[in-house]
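In: Got a sequence here, can you build the structure:
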Amino acid sequence: MKIKFKNLINIGICTFLLSVGSCTDDLDVEVNDDQNQTTDEFFSSDQAYLQALGKLYSGLAVSGQLGPGDSDISGIDAGFGQYLRGFWQLQELPTDEAVIAWGDPDLPVLNFGQWTSSNAFVRAFYDRANFQVSSVNEYLRQTTDGKLDSRGVSAALRTEIQGFRAEARFLRALSHFHLIDMFGNIAFFTENDPVVGFIPPQVSRKEAFDFVVSELLAIEDEMPAPQTNSYPRADQAAVWMLLSKLYLNAEVYTGVEMYTESLEYTNKILNAGFALVDDYQKLFLADNNFNGSQSESIFSVAFDGINTQSFGGTTFLTHAPIGGNIRPRAFGIDGGWFGVRTTESFVELFGNSSGSFEIYEYDNDLRLLAEDAGTLKAFDADGDFEYLGTDENNINPDFDSNEVYTYNFLTGVITNNGTEVSAPTMAVSIASQPLWNDSRGKFYSNGQTLEIATLSNYSDGYAIQKWRNVGVDLEPGSDGTGTHVDADFHMFRLGEVFLNYAEAVVRGGTGGTPNDAVGYVNQLRERAYGDSSGNINAGDLTLDFLLDERGRELYWEGQRRTDLIRFEQFTGGTYLWPFKNGATNGSPLPPHISLFPIPSTELVANPNINQNSGY
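Out: Below you'll find the model as predicted:
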């Protein structure tokens, strides 16, 4: 279904990774010894420089070089240790947006904010992000002028490589941003440091912040103009977005407000020609690299069910929330993982449900009709049932066996060629599914309780149906087994830019106006409500509103922990949600939990590193 960097993780990339260093001596790289080349042999091909860059991008998407069960890092299951999944787990599970039912060692405490320096999931992301930094460092070592001279690289290719180097530095800045946000004072090493025998120093959060900002400013003019690079590679707008986010969080990271600077780079994106996609759901479908949502995407992590398989990324985000009465086939997958749900506190951000629809059952189980050998047969895709059998006229006079009828399980509506028709007279309602005026509230309640009594019980807590492995045409993704998902993860998108603008204005930044801020927020709400009924005015534009609106627009996109910290709601008792600090109804978290601990393995390996306060 997709054309991406799908052939770039090859034998030569393993050779390239042989010389990648790390800041911990137990960060292992798996290499296929039967197919080794020397680094110079690998880079003897002109295509190798783009291929190696492809490995850097794919480092955000795959877990290792040899398939979904392989990992570039040790000490944890390959799926759990995949970059995006590790990032998501640390950004979402400690918040009001997500809980997980699984009892893997060290996982439930992420819901409580009660981790220690030996937590395997904290360590896995720390190692993964540093592995990504190490990979970029090695790419930069292999593309210096001296290296290119020694290989006789042509002038034309050199020009291309300079652009590749800028993209690599962006990817390193992205991982540094994640490390700064989660761990504060970090081990610091660049391409200018030795690979072997070097013990990285620790730099302060502010020093790391200043370095990342300087890197982004240095590469800004070396990156392709917005929307001119090959999807999903980064361009100037991705650099501007990362600067916007860094400056928006600068007070947390450095103690200095930089909201005006955030607005400067937010405005550059707003003037770069991006546009909201018309339907929020399109952002999370299998064809979201060409269904229109690419106009909203500023930087995406690309996934493909055949060529970038892993048990992290959007495969995790699609499978993990599915269970109970939810139909996996409606999501283009082979089954659910009965894992992730949301809390009552988060559902409350969407207000009371505005109505409901009936979920029908026929002949004991409507959901099984697709596999029934009887006369009435159905085909489901994206929750729709198309009645293709010969006995529909016996069920309801309005049903014609020569027509196709569609049952939309998100709305409960049965249509024939776009016209709503009645449910079959013999159908029985088995549940009532709430609806919200705000269409971003993609909750599933049938068989689920709103309140969570037992964290490990999947049916406690509403499920969320955000990612789907089907396209707008309802065709499933490219992996015919239904295991791996095609949907890309839009890490930066225009919806967030609108909210960054509004927040920076409310916090006193110059370079924006309250009227424009309200206008940007209302564009998001008009898409969500389908009309202007959810619009706000200037008096509604408060920090409390914006935190809630960021939740409604960006939930499960790896934003919530950072947002709650910036709005001073993550620790303390001002805002309590279920299982915060391990209490069923929530209790205050101590201030030091705003940072994760430096893993104990790093402290043993590197005597230069000091633990974060409180651990």
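In: make it CA atoms for all contacts and neighbour counts henceforth
Out: Noted.
In: buried set for the longest helix seen in the chain?
Out: As assigned by DSSP state H, the longest helix anywhere in the chain is helix 155-183. Neighbour counts over helix 155-183 (16 or more other CA atoms under 10 Å) mark 158, 161-183 as buried.
In: In terms of secondary structure, what does it contact?
Out: helix 48-58, helix 120-141, helix 205-219, helix 236-248 (3 or more CA pairs under 8 Å, 6 or more residues apart in numbering; DSSP states H and E).
In: at 6 Å what do you get?
Out: With contacts defined as 3 or more CA pairs under 6 Å, 6 or more residues apart in numbering; DSSP states H and E, helix 155-183 has these neighbours: helix 120-141.
In: Contacts for the helix it packs on next, please.
Out: V20, G21, S22, G81, G86, A168, R172, S175, T190, E191, P599 (CA atoms under 6 Å, 6 or more residues apart in numbering).
In: Most neighbours out of those residues, which is it?
Out: G81 (30 neighbours; other CA atoms under 10 Å).
In: number of nearby residues for the closest residue to that one other than its chain neighbours?
Out: Of all residues not flanking G81 in the chain, A124 sits nearest, at 5.5 Å (CA to CA, 6 or more residues apart in numbering). Applying other CA under 10 Å, we find 25 residues neighbouring A124.
In: got a list of what the spatially most central residue of the chain touches?
Out: When CA atoms, centre = their mean is applied to the chain, the residue found nearest the centroid is E557 (4.4 Å). Neighbour list for E557: empty [criterion: CA under 6 Å, 6+ apart].
In: Alongside the first, I'd like the structure of this one:
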Amino acid sequence: MKKIFYTALYFCSVLFMSSCIGDLDQYPHEDETSSTIYTSAANYKAVLGKIYAAMVTTGQEKSGDPDLSSNSGQDYMRCFFNLQECGTDEVASTWLSGDNVTGLTYLSWDANDPWVSDMYYRIYYNIALCNEFLRNATDEKIAQFTGQEQTEIRTYRAEARFMRALFYYHALDLFHNIPFVTENDPQVGYLPPRYTATQIFSYIESELNAIVNENDSDNRLLSAGECPYGRASLGAAYTLQAKLYLNANVYTGQEKYTECITACKNVIAQGYSLESNYAKLFNADNHLRTNEIIFTLPVDATNTVSWGSSTYIVCGAVSNTSETQKPEDYGVKSGWGMFRVRGEIPALFTGNENTDQRYMFFTTGQSQYLEKIDDQTNGYFVEKWTNLTDAGETASNTADGGVNTDYPLFRLADVYLMMAEAFVRGGTGTTASTVVGYINELQQRAYGGDSNNKTEYDITLPFLINERARELYWEGHRRTDLIRFGKFTSGKSEDLWQWKGGSKDGAGVNDRYNIYPIPATELTANPNLYNENY
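Out: From the prediction side, this is the model:
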């Protein structure tokens, strides 16, 4: 099912010339594309496929034809995972210098960090794809097609707007004050202005409101029940709204917790439900979990080959030196030994290791805490992600085509936790009993019954930041969560983890590390941009 839409990637990849983003030309070259691509409704679908697939691939993977000649070769989600996880208590990287993650790991990066640069250019390449699609998807441009085709393209147009909002959200969250460009701006020789975080927030908010409130059903996203697998539904848009509003105080200094609760309620109204088996959300058959997974990034070893994204996580979490951890137990041909978890995360399960099904760590021969951060015997390996089917069979040859495990970007459990946090922080529009009910759904799945059920008085902010770690570790949320709770750069004893700030016992760092810097190459190319505190 997931393979049908994403085969468009291979058709579409050859339609775009490789683009060097490290200069003023931040767009795919349209001189050869607009007149040849946008000639059929099928081609619009192919370009939309490229927009989605650009989150998990680097270009024409098998032929080695990358999208970005200035990029170091990393895909969007590999960059995103590293920027969201490496500097937190959730990841202990093995190859600090070899994988260029020393700066990320020790919260000591600068404007020349290769991972920061790769993430920035991946985001703006993807924004450029969306802008180019939207420039060619106006009612005037699609008037040549049949009525049914025009209806389909208008839905694609809403999806492209959503994807652009998602990319801008990631740019906002990671970089805050960023260049802003849409389909309405000039395509050549244009220097995008620097928008503040508040301006970017307002833009994303207005785009999402326009998408979900569109009166003409032909111009809005499909509902969760109608939306084909791997594409963005109304549920995805509402989830992104919730994330934007939950973090509004970080971005703008204004609280939007009531708006977050409204967005969460809209997600839940789409009819999602929790998957009963937590592990099945992260295996090679997780495309079957559309009851809980709201928005996913399909990956498979035939049509959407990725050496980053979920392949990076699955293979990277298996040791390449252990004599007791077996790669075949996770459906991989060999372990990459890229990273483990720091000891503070398993400690959040203390006393419940044998009862909480989310405790998924390989501990044999491993110390929980880290004498050395780059020693593979220090820190537990995470067993949460696998390339195994529901039947326990290997889903693909990971040495040849990567994994078949999709990347669940949004899921219902996160929505429940966001709603609870917004309520505890003072948001209105729901009740304590409703919030307790959602939290206890998570507890009952984790513990197989009501033994760990919570009351209203248990659901505090300290509980929620820890519960988010227990539920969502290694899914790309931790940095954003720690910043929202004021813990990411803090030197308070309760906010430290091993090797934070480059110190074995942990140390606070400058608050500038709550925001990544615009790459130095981009500052040279666009004098409208500058970094504060770097």
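In: ok, now how distant is Y407 of structure 2 from G427 of structure 2?
Out: Applying CA to CA, to the nearest Å, the value for Y407 of structure 2 to G427 of structure 2 is 30 Å.
In: got a list of what S396 of structure 2 touches?
Out: V403.
In: go again using 8 Å as the cut-off
Out: S396 of structure 2 makes contact with A301, G331, V332, N387, G402, V403, N404, according to CA atoms under 8 Å, 6 or more residues apart in numbering.
In: Quick check, the first one in contact with T405.
Out: No: here A301 of structure 2 does not reach T405: they are 9.3 Å apart, not a contact under CA atoms under 8 Å.
In: Residue in structure 1 paired with L68 of structure 2?
Out: Superposed on structure 1 with TM-score structural alignment, L68 of structure 2 falls opposite I73.
In: tally of neighbours for its match?
Out: Neighbourhood size, I73 of structure 1 [other CA under 10 Å]: 22.
In: Could you do the one 5 residues further on as well?
Out: For A78 of structure 1, the tally of surrounding residues (other CA under 10 Å) stands at 23.
In: how about the nearest residue to it, chain neighbours excluded?
Out: Per CA to CA, 6+ apart, closest to A78 of structure 1 is S71, 5.1 Å.
In: do D511 of structure 2 as well
Out: Per CA to CA, 6+ apart, closest to D511 of structure 2 is T489, 5.7 Å.
In: wouldn't that neighbour be in contact with N514 here?
Out: Yes: contact criterion CA under 8 Å: T489 of structure 2 and N514 qualify, at 6.8 Å.
In: what touches both of the two?
Out: Counting by CA under 8 Å, 6+ apart, the shared contacts of T489 of structure 2 and N514 are I483.
In: Translate the residue nearest to G81 of structure 1 into the numbering of structure 2.
Out: In structure 2, the residue paired with A124 of structure 1 is D118, using TM-score structural alignment.
In: Could you do C14 of structure 1 as well?
Out: Mapped onto structure 2 by TM-score structural alignment, C14 of structure 1 lines up with V14.
In: which residues touch that match?
Out: Q60.
In: how near is it to T57 of structure 2?
Out: Distance from V14 of structure 2 to T57 of structure 2, by CA to CA: 14 Å.
In: and what of Y457 of structure 2?
Out: Per CA to CA, Y457 of structure 2 is found 45 Å from T57 of structure 2.
In: With neighbour numbers in mind, choose between those two.
Out: Higher neighbour count among Y457 of structure 2 and T57: T57, with 26 against 8, using other CA under 10 Å.
In: The closest residue to T324 of structure 2 other than its chain neighbours: neighbour count?
Out: Spatially, and ignoring its direct neighbours in sequence, T324 of structure 2 is nearest to T364 (7.2 Å; CA to CA, 6+ apart). T364 of structure 2 is flanked by 13 other residues according to other CA under 10 Å.
In: Out of the contacts of S396 of structure 2, grab the one that's most surrounded.
Out: That'd be V403 among these, by other CA under 10 Å, with 35 neighbours.
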